[in-house]
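*Asks:* Generate coordinates for the sequence data below:
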Amino acid sequence: RRFLVVTALFAAPGLFAVAFTGRHELHAAINAALPVACDPLFRYGTHLADGLVPTGIAVVLLLTSTWRRFLMLGLSTAISALVVQFLKRNVFGDMLRPVEHLASMPELRLIDGVELNHHFSFPSGHSTAAYAMCLALAVLSGRVRWAGWLAVGAAFMAFSRVYLSQHFTEDILAGAFLGTVTAWAVHRWLYGQAMMDRTGLDRRPVGLLAQKK
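*Replies:* Next up is the predicted model:
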């Protein structure tokens, strides 16, 4: 619950800004307001939401934890990734990235060393992955304090996409919503009464493989 509250607190100003400010004006204003000193932080921090990170965590859970915990993270990130790619390429395929709008934002400062993407802007895949992964980790941690910090981490990873001019604000908000809803739905399914009765999900995958041998 704390994860959702913190997420809502971060999302509310963004939603307000998107509703009452033009896309180009908002992006240019954010770009102009942020200090150059933050460039390395966001340039490297954005990679925490790359597909390799949740994949790596899922592999660790597969080797060290239970099927239920592995599936909580694995399904949350995998399903949300499939949905976001479908939306990007089949529903919102004509949505272009900020670099394609430079004519409307001539003063935009681009970050050195960042290879900018040009197409498939909406929704943000990194933002989706960040929120799906972090909400799943919040569930697995079982600690209220960690849930709040994980929500902050997800917001940081999502915002890095705007900072780097890889996405507009509405892109990351949509990704945050998609990732959060997917992880929430997976949690409701895996930890609902019907699935909690399936004790096989609380066994260790590696242990099962060892028994079969």
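*Asks:* alpha carbons only for contacts and neighbour counts from here, please
*Replies:* Will do.
*Asks:* What are the contacting residues of the helix or strand hosting R43?
*Replies:* Per DSSP states H and E: R43 is located in helix 39-45. For helix 39-45, the surrounding residues in contact (C-alpha atoms under 8 Å, 6 or more residues apart in numbering) are 111, 114, 157, 160, 163-164.
*Asks:* and these, which are buried?
*Replies:* Buried members of the contacts of helix 39-45, scored by 16 or more other C-alpha atoms under 10 Å, are 111, 157, 160, 163-164.
*Asks:* which one among those residues gets closest to L73?
*Replies:* L73 lies nearest to M157 out of those, by C-alpha to C-alpha, at 17.4 Å.
*Asks:* who's in contact with that closest one?
*Replies:* 42, 45-46, 48-49, 126-127, 130.
*Asks:* export those residues to JSON lines and tack on neighbour count?
*Replies:* JSON lines is the format used below for these (neighbours: other C-alpha atoms under 10 Å):
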{"residue": "F42", "neighbour count": "20"}
{"residue": "G45", "neighbour count": "17"}
{"residue": "T46", "neighbour count": "21"}
{"residue": "L48", "neighbour count": "17"}
{"residue": "A49", "neighbour count": "24"}
{"residue": "H126", "neighbour count": "29"}
{"residue": "S127", "neighbour count": "32"}
{"residue": "A130", "neighbour count": "32"}
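*Asks:* mind checking which helix or strand L178 is in?
*Replies:* Going by DSSP H and E, L178 is part of helix 169-190.
*Asks:* what's Y131 in contact with, if anything?
*Replies:* 151, 154-155, 175-176, 179-180.
*Asks:* For the comparison step, fold the sequence that follows:
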Amino acid sequence: MNELAILDAIQPIHTPWLDALVAAYTSTSDVGQIWILLGIVLAIIPKTRKLGAAVLVAVLIGAIVTSGILKPLIMRPRPCDVNPLVPMIVDRPHGSSFPSGHATAAFAAFGALLFSKGPKPLVIVVGIGAVLMALTRLYCYVHYPTDVLAGTVVGLLAGFAAAKIVEAASRKLQERRSQSHT
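*Replies:* Sure thing, here's the model as predicted:
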């Protein structure tokens, strides 16, 4: 089955209330703002400061890889440009389709929390939010399934890298603090 056929198979489930809900939710990550806000809130709270830093670093890494490297390199047309007859429920995005920046940011935040061993309820909620964000991109006809899959992989890798970077930076900071007290 080709990817446009998969997207076309999703189209019959559209309803006005679901369109409004999906359009509102997907727009919260047009520039990753929901995941950036999550990182900022976690970074403000002393107990979750490292988790917040990991989320912010992960979203940044994901954006650099996705929007700075892969999208300009691959330049895949979006499904809504290939089949412009499908009614749009969001503004037609510009730029390359592959990989999905929304999926990348969502799974970067999830991956950062997962690989940093964040509180299980938070990891689960953000994981569900990431899956739903990725699905909105298919529902909106702005990404192919492989765009979303690639964004998921890039996001998880960014989350893993960010968890390692923040942990290493935290250890280094602890070492410096203990050395300055001796």
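*Asks:* quick one on the thing from earlier: mean distance between the helix holding L178 of the first structure and the second structure after superposition?
*Replies:* If you overlay the two and look at helix 169-190 of the first structure, the average distance to its match in the second structure is 1.2 Å (mean C-alpha distance after the TM-score superposition for the first structure).
*Asks:* quick one: that helix aligns where in the second structure?
*Replies:* Under TM-score structural alignment, the alignment places helix 169-190 of the first structure onto residues 145-166 of the second structure.
*Asks:* Other residues contacting the matching stretch?
*Replies:* 3, 6-7, 50, 53-55, 57-59, 61-62, 65-66, 97-116, 134, 137-138.
*Asks:* wouldn't S96 of the second structure be in contact with C80 here?
*Replies:* No: the criterion here is C-alpha atoms under 8 Å, and S96 of the second structure misses it with C80 at 11.5 Å.
*Asks:* The helix holding R43 of the first structure: how far from the chain's middle?
*Replies:* 16 Å (C-alpha atoms, centre = their mean, to the nearest Å).
*Asks:* State the next helix or strand along the chain beyond it.
*Replies:* helix 52-64.
*Asks:* quick one, the helix or strand that that following helix is followed by and helix 169-190 angle?
*Replies:* Heading C-terminal from helix 52-64 of the first structure, the first helix or strand you meet, by DSSP H and E, is helix 67-86. What separates the directions of helix 67-86 of the first structure and helix 169-190 is an angle of 150 degrees, with axes from the mean of the first three to the mean of the last three C-alpha atoms, to 10 degrees.
*Asks:* Next, the angle helix 52-64 makes with helix 67-86 of the first structure.
*Replies:* 160 degrees.
*Asks:* could you point out which element follows helix 67-86 of the first structure?
*Replies:* Following helix 67-86 of the first structure in sequence, per DSSP H and E, is helix 125-141.
*Asks:* mean shift between that next one and the second structure?
*Replies:* Counting by mean C-alpha distance after the TM-score superposition for the first structure, helix 125-141 of the first structure comes out at 2.5 Å.
*Asks:* mind checking how far that helix is from the chain centre?
*Replies:* Chain-centre distance of helix 125-141 of the first structure: 6 Å, with C-alpha atoms, centre = their mean.
*Asks:* which is the next helix or strand following it?
*Replies:* helix 144-163.
*Asks:* How much space separates the spatially most central residue of the first structure from S121 of the first structure?
*Replies:* Most central in the first structure under C-alpha atoms, centre = their mean is A130, positioned 2.3 Å from the mean C-alpha point. To S121 of the first structure, A130 of the first structure is 16 Å away according to C-alpha to C-alpha, to the nearest Å.
*Asks:* same deal with Y191 of the first structure?
*Replies:* 33 Å.
*Asks:* so who does the residue mapped onto G153 of the first structure from the second structure touch?
*Replies:* Superposed on the second structure with TM-score structural alignment, G153 of the first structure falls opposite G129. Contacts for G129 of the second structure (C-alpha under 8 Å, 6+ apart) come out as A106.
*Asks:* ok, now F98 of the second structure?
*Replies:* Counting by C-alpha under 8 Å, 6+ apart, F98 of the second structure has contacts 70-71, 74-76, 143, 146-147, 150-151.
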